[in-house]
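A.B. asks: predicted model and sequence below, questions to follow.
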Amino acid sequence: MSLMLEIIKIVSEDARLHGFRKVNKIDVIVGDLSNVLPDALELAFFHFRKQGLGILDENTELEIICEAAKAKCQTCLFESIPDYRLALCPKCGLPNCLIISGETFRVESYEGCDEI
């Protein structure tokens, strides 16, 4: 709930600064390793949207873009899907993998308009 509340506050403030009176859509990227549950985020969004929080209305949409976790071994350069933030390379077995995607949690974009 608190993460979605902060997203709505940030987007609403920025939208007002740009002269928008309503937010039509919010796109959020959620990585597999970000510790954010997309379903919980969506549930919170629907709750706040129903309340008309910020400059949302009943037609405001939320798109959650899931970012897959990916790691790359710094020794043999093999790319794999890690189970955790610290991963052993499945090819060479060394604990030298660097997470290259899947940790993201951010607002990618939003759409708004100056009409109510």
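C.D. replies: Right, received. Where do you want to start?

A.B. asks: contacts and neighbour counts: CA atoms only from here.
C.D. replies: Fine.

A.B. asks: quick one, strands of the chain?
C.D. replies: Remark: strands assigned in the chain by DSSP state E are 22-31, 61-67, 70-73, 79-80, 97-101, 105-113.

A.B. asks: quick one, the last one and strand 22-31 angle?
C.D. replies: An angle of 160 degrees separates the directions of strand 105-113 and strand 22-31 when computed by axes from the mean of the first three to the mean of the last three C-alpha atoms, to 10 degrees.

A.B. asks: return the set of buried residues in strand 105-113.
C.D. replies: 105, 107, 110, 112 (16 or more other C-alpha atoms under 10 Å).

A.B. asks: of all the strands of the chain, which gets the most neighbours per residue?
C.D. replies: Of all the strands of the chain, strand 70-73 carries the top mean neighbour count, a mean of 22, counting by mean count of other C-alpha atoms under 10 Å.

A.B. asks: also this one, for the comparison:
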Amino acid sequence: MHELSLAHSVMEIVGREMEKYPSRHLKSIELTIGTHAGVETEAFRTAIQAVMRSSLWPDAEAVIVTVAAEAQCIACGARFAPDGYIPQCPKCGSAMCGIVAGNEFRVSALTLHDA
């Protein structure tokens, strides 16, 4: 399950950021995960909660924001919701399309409070 290694990586990022604010406590971590990011959201949610429980911030909350996938046709410029990982334009039928949203995986925000 690569979601567990992703959760550990997220907590490493959080740890580096928290070093900048030694007198603050972590209240929540906001994560943005696209539907085409290759991450099973519920498995990741379980993994990040488990990793957070054994971290310096066991009471912090993980907030996951899901971004729907969106594709754009290179041939005609149409934007659409893809129905698979290899999108085909519903307007012109071209397979020359790219994912323009929904493939992100990032720590979007940390909410801190005073000690």
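C.D. replies: It's in. Source: prediction; values computed, not measured.

A.B. asks: ok, back up a step: may I see the buried residues of strand 105-113 of the first structure arranged in JSON lines, with distance to residue 39 of the first structure as well?
C.D. replies: As requested, those are exported to JSON lines (distance: C-alpha to C-alpha, whole Å):
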{"residue": "105", "distance to residue 39 of the first structure": "14"}
{"residue": "107", "distance to residue 39 of the first structure": "16"}
{"residue": "110", "distance to residue 39 of the first structure": "19"}
{"residue": "112", "distance to residue 39 of the first structure": "24"}
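
A.B. asks: closest one of the residues you listed to residue 11 of the first structure?
C.D. replies: residue 110 (7.4 Å; C-alpha to C-alpha).

A.B. asks: redo the strands of the first structure as CSV? Include distance to residue 1 of the first structure.
C.D. replies: Converted to CSV, these look like this (distance: least, C-alpha to C-alpha, whole Å):
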stretch, distance to residue 1 of the first structure
strand 22-31, 15
strand 61-67, 14
strand 70-73, 27
strand 79-80, 32
strand 97-101, 25
strand 105-113, 15
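
A.B. asks: residue contacts, residue 100 of the first structure?
C.D. replies: 69-72 (C-alpha atoms under 8 Å, 6 or more residues apart in numbering).

A.B. asks: let's see 10 Å
C.D. replies: Residues in contact with residue 100 of the first structure, defined by C-alpha atoms under 10 Å, 6 or more residues apart in numbering, are 68-72, 79-80.

A.B. asks: check residue 5 of the second structure too.
C.D. replies: 11, 44, 47-48, 51.

A.B. asks: that one matches what in the first structure?
C.D. replies: Residue correspondence to the first structure (TM-score structural alignment): residue 5 of the second structure is matched to residue 2.

A.B. asks: for residue 75 of the first structure, see how far away its match is.
C.D. replies: 40 Å (C-alpha to C-alpha, to the nearest Å).

A.B. asks: residue 35 of the second structure maps to what in the first structure?
C.D. replies: That one, residue 35 of the second structure, aligns with residue 32 by TM-score structural alignment.
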